[in-house]
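> Structure for this input, please:
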Amino acid sequence: MTQKLDNLQAALESVLGGRIKTFKRDRGEITITVAAADWFDVAKQLRDDARLRFEQLVDLCGMDMSAYRDEPNDGPRYCVVSHLLSVSLNWRLRVKVFAPDDDLPMVPAVTPIWTSANWFEREAFDLYGILFEGHQDLRRILTDYGFIGHPMRKDFPVTGHVEMRYDAESKRVIYQPVTIEPREITPRVIREDNYGGLH
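Prediction:
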């Protein structure tokens, strides 16, 4: 496994060079970070270069890093994480791309390179509001077309903004303001005096 990772690391450094912003090797996996401006060209090289041959994009997801691991984040808020697979060379790679603008998060679409990215990019747009420049059909995929906001953002309320129900009188589905009242539930803890052997 170590030799295989050494080979992949050497190939990545040789092909991509200074376009790798960060390189992390941990638990038998390699993660690289590239700039959003370089992402499309890097993705093409990852697929086409004979030393790498990442023919498949296995997964792509968005992330809101605003409070990652319950710690404040001082870098860009939105990240796109892609998992690539080389079937011919039998190795995997994780690539992170941070959107440079938190107010309008945007990274290049890689659907022209890996068609499997299509629905993944739509999902990241729908849930996080990350725009994929060059995507042919960027529209919501999981939420309703009239949905307001992006539900996986950390500042999105858990109850949402509106609720939907069927109205028997008008014989249609209607939207209305959320009727759930927020409340804080603190469990009551009862312990014996000598609980756990402590006196």
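
> rest of the way, CA atoms for contacts and neighbours
Noted.

> so the residue nearest in space to the middle of the chain is in which element?
Residue closest to the mean C-alpha point of the chain, counted by C-alpha atoms, centre = their mean, is Gly62 at 1.9 Å. Using DSSP states H and E, the element containing Gly62 is strand 56-64.

> Check Val173 too.
Here Val173, judged by DSSP H and E, is contained in strand 172-177.

> Helices of this structure, start to end?
For the chain, helices defined by DSSP state H occupy the ranges 2-16, 39-48, 117-128.

> I'd like the structure of this one too, to check against the first:
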Amino acid sequence: MNTSRQEALAKVLGTILAEQLVSLHCLFNELTIVVHAKDVDSVSKVLRDHKELGFDILIDLCGMDYSTYGDEVSALGKPGGRRFGVVYHLLSIPLNQRLRMKVFAEDNEFPVIDSVTDIWPGANWFEREAFDLYGIVFQGHTDLRRILTDYGFVGNPFRKDFPISGYVEMRYDEEQKRVIYQPVSIEPREITPLVVREQNYGDSYAE
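This next block holds a predicted model:
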């Protein structure tokens, strides 16, 4: 989107959404708005239905764990102390314009954000993925369950504090004749790379 169209869209968003906007800025040549979690439903409906916006397609939705980003993210509109967020990428086919929307959950211990599946049905599996990988609960989703990990999986693997080795491992037990879960048996270790060189490597260049 060229600069003049970005400026025009930014002006429209500022006028229509007004106090519902936490911030509005241009990032990676694309407009980004930040809104409060309580306003997700109402703002999303405006973004889809207003004739000057017309964002009829949700291209992507993903969860984020901002726990280690600090002040850099705060400068881009992240409310202080908020850890989990959801990023929405929207497209208006009739007006040929794009928009990124960010929303931050109010509670770091139990992050909850309203579902937008009734506004953009394509959000269904995206929200399930964010729930599975980040533990973000989408209120109003009619089938919120894991989609990538196993039903017995413990924790949320994309959280910054999730151990690389995980918490449990799965294997088939010959005695019980079934799949069982048990504590991870991998021992933490530090791997030092082995550098192999030929005995006289480089001697010819010295001559």
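
> Any idea what the TM-score is?
Between these two chains, after superposing, the TM-score reads 0.89 (TM-score structural alignment, normalised by the length of the first structure); 190 aligned residues with a C-alpha RMSD of 2.1 Å.

> just checking, what packs against the strand holding Gly62 of the first structure?
The criterion is 3 or more C-alpha pairs under 8 Å, 6 or more residues apart in numbering; DSSP states H and E, and the helices and strands that strand 56-64 of the first structure contacts are strand 78-86, helix 117-128.

> Identify each buried residue in that strand, please.
The neighbour-count check on strand 56-64 of the first structure (16 or more other C-alpha atoms under 10 Å) flags 56-57, 60-64 as buried.

> what does that strand rub up against?
Contacting residues not belonging to strand 56-64 of the first structure are listed as 47, 77-87, 114, 116-117, 120-121, 123-125, 127-128, 130, 152-154 [C-alpha atoms under 8 Å, 6 or more residues apart in numbering].

> Now the buried members of those residues.
47, 77-86, 114, 116-117, 120-121, 123-125, 127-128, 130, 152-153.

> the inter-axis angle of the strand holding Gly62 of the first structure versus strand 78-86?
Orientation of strand 56-64 of the first structure against strand 78-86 (axes from the mean of the first three to the mean of the last three C-alpha atoms, to 10 degrees) gives an angle of 160 degrees.

> Check the mean deviation of strand 56-64 of the first structure from the second structure.
Once superposed with the second structure, the aligned residues differ from strand 56-64 of the first structure by a mean of 0.4 Å; criterion: mean C-alpha distance after the TM-score superposition for the first structure.

> re earlier: who wins for proximity to Val178 of the first structure among the helices of the first structure?
Closest to Val178 of the first structure of the helices of the first structure is helix 117-128 (C-alpha to C-alpha; 19.6 Å).

> Next, the mean deviation of that closest one compared to the second structure.
Following the fit onto the second structure, the mean deviation recorded for helix 117-128 of the first structure is 0.5 Å by mean C-alpha distance after the TM-score superposition for the first structure.

> and the residue mapped onto Gly149 of the first structure from the second structure, how many neighbours?
Counting by TM-score structural alignment, Gly149 of the first structure corresponds to Gly155 in the second structure. By other C-alpha atoms under 10 Å, 17 other residues sit near Gly155 of the second structure.

> any idea how far Arg145 of the second structure is from Gly155 of the second structure?
For Gly155 of the second structure, the distance to Arg145 of the second structure equals 13 Å [C-alpha to C-alpha, to the nearest Å].

> try Leu133 of the second structure
According to C-alpha to C-alpha, Leu133 of the second structure stands 11 Å off from Arg145 of the second structure.

> How about Gly135 of the second structure?
If you measure Gly135 of the second structure against Arg145 of the second structure using C-alpha to C-alpha, the figure is 10 Å.

> more crowded one of the two?
Gly135 (22 against 15).

> what's near enough to touch that one?
Gly135 of the second structure makes contact with 110-111, 155-156, according to C-alpha under 8 Å, 6+ apart.

> what do you get if the cut-off is 6 Å, keeping everything else the same?
Contacts for Gly135 of the second structure (C-alpha atoms under 6 Å, 6 or more residues apart in numbering) come out as Asn156.
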